[in-house]
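Participant: Could you look at this predicted model? Sequence included:
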Amino acid sequence: MFVAYVTVTIVASVFTAIAAVTYLIGHDYPRAQLDMKRLPHSWMPRLGTVLAAGSVGLLAGFAVPLLGTLASVGLVLYFAGALIAHLRVGSRNLVGWAVFAVTVVAELAVSLAYHGVW
């Protein structure tokens, strides 16, 4: 179980860190996503910061399990909000969202199972 916990946590952290960097540097893909969802570009640094904090929180969970769990819950809520933003504008292109959402939900499930909450 430990190997699964470490692997899924690192993968989720890397995925969210990459997404955070694309938002923080102002890459074209997040800009296009914000345009499609009719959200202001001024949200890019905020969304990138939330993703970066979640990524760091997942890794901090190795030392402080509660912090990792809270970061996982925060990322699950973040991607729930992203789904709502997609559906609000009628977007059905959810493959990218699904990859991130499934990863953070899996991380939360494995983290809770490993730490004995279940």
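Facilitator: Yep, that arrived.

Participant: contacts and neighbour counts: CA atoms only from here.
Facilitator: OK.

Participant: centroid residue for the protein?
Facilitator: By C-alpha atoms, centre = their mean, the mean C-alpha position of the chain lies nearest to residue 75, the distance being 4.3 Å.

Participant: Show me what secondary structure element comes after the host helix or strand of it.
Facilitator: Following DSSP states H and E, one finds residue 75 within helix 65-88. Counting by DSSP H and E, the next helix or strand C-terminal to helix 65-88 is helix 95-114.

Participant: hold the first one in mind and look at this next one:
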Amino acid sequence: MFTAYVIVTVVAIAANAGIAVADLARARFVLANSAEVDVPPSWLPGLAALKAAGAAGLLIGLLGVRPLGVAAAVGLVLFFVGAVAAHVRTRVWHNIAFPLGYLALNAAALLLAAGALSCRKA
């Protein structure tokens, strides 16, 4: 179980940090997707900061402060629930797999982090 926790969390850290960098760089695909779901470009730095903070929290959790890792995973899950909701609200279906993938990845990180936290307390 610990090995799965480490692998999934490392992948989640890389994915969330990578998309945060893409947001900050105002990558073409980020700007196009934001426009489709009615997210103003001025929100991108704040959204990037949330994703980067989540990735940092996952890393800190992986390094031993498990409650912070769980909290970061909860925040990322909620963030991507919002992203999926934005796609549903605007009926943008052609690329909804991306926020759903991030949601699934962060939900897996949350479940494994919570499991690692409960095993540590036992």
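Facilitator: Everything's here; your move. Note that the coordinates shown come from a computational prediction; the quantities given were computed from them, not determined experimentally.

Participant: shouldn't the residue nearest to the centre of structure 1 be in contact with residue 53?
Facilitator: No. Look at residue 75 of structure 1 against residue 53 with C-alpha atoms under 8 Å: they stay out of range, at 9.4 Å.

Participant: still on that earlier bit, in contact with the residue nearest to the centre of structure 1, which residues?
Facilitator: 51, 54, 104 (C-alpha atoms under 8 Å, 6 or more residues apart in numbering).

Participant: got a winner among those residues for most neighbours?
Facilitator: Highest neighbour count within the contacts of residue 75 of structure 1: residue 104, with 30 neighbours (other C-alpha atoms under 10 Å).

Participant: Show me the contact partners of stretch 36-54 of structure 2.
Facilitator: Residues contacting stretch 36-54 of structure 2 (C-alpha under 8 Å, 6+ apart): 13, 16-17, 19-21, 23-24, 26, 31, 34-35, 72-73, 75-76, 86-87, 89-90, 92.

Participant: related to what we said a few turns ago, take the contacts of residue 75 of structure 1 and lay them out in CSV including distance to residue 61 of structure 1.
Facilitator: Output for these, formatted as CSV (distance: C-alpha to C-alpha, whole Å):
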residue, distance to residue 61 of structure 1
51, 15
54, 10
104, 14
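
Participant: once you map those residues onto structure 2, which are still in contact?
Facilitator: Cross-checking the contacts of residue 75 of structure 1 against structure 2 gives 51, 54, 104 as conserved contacts, using both residues aligned by TM-score structural alignment, their matches' C-alpha atoms under 8 Å.
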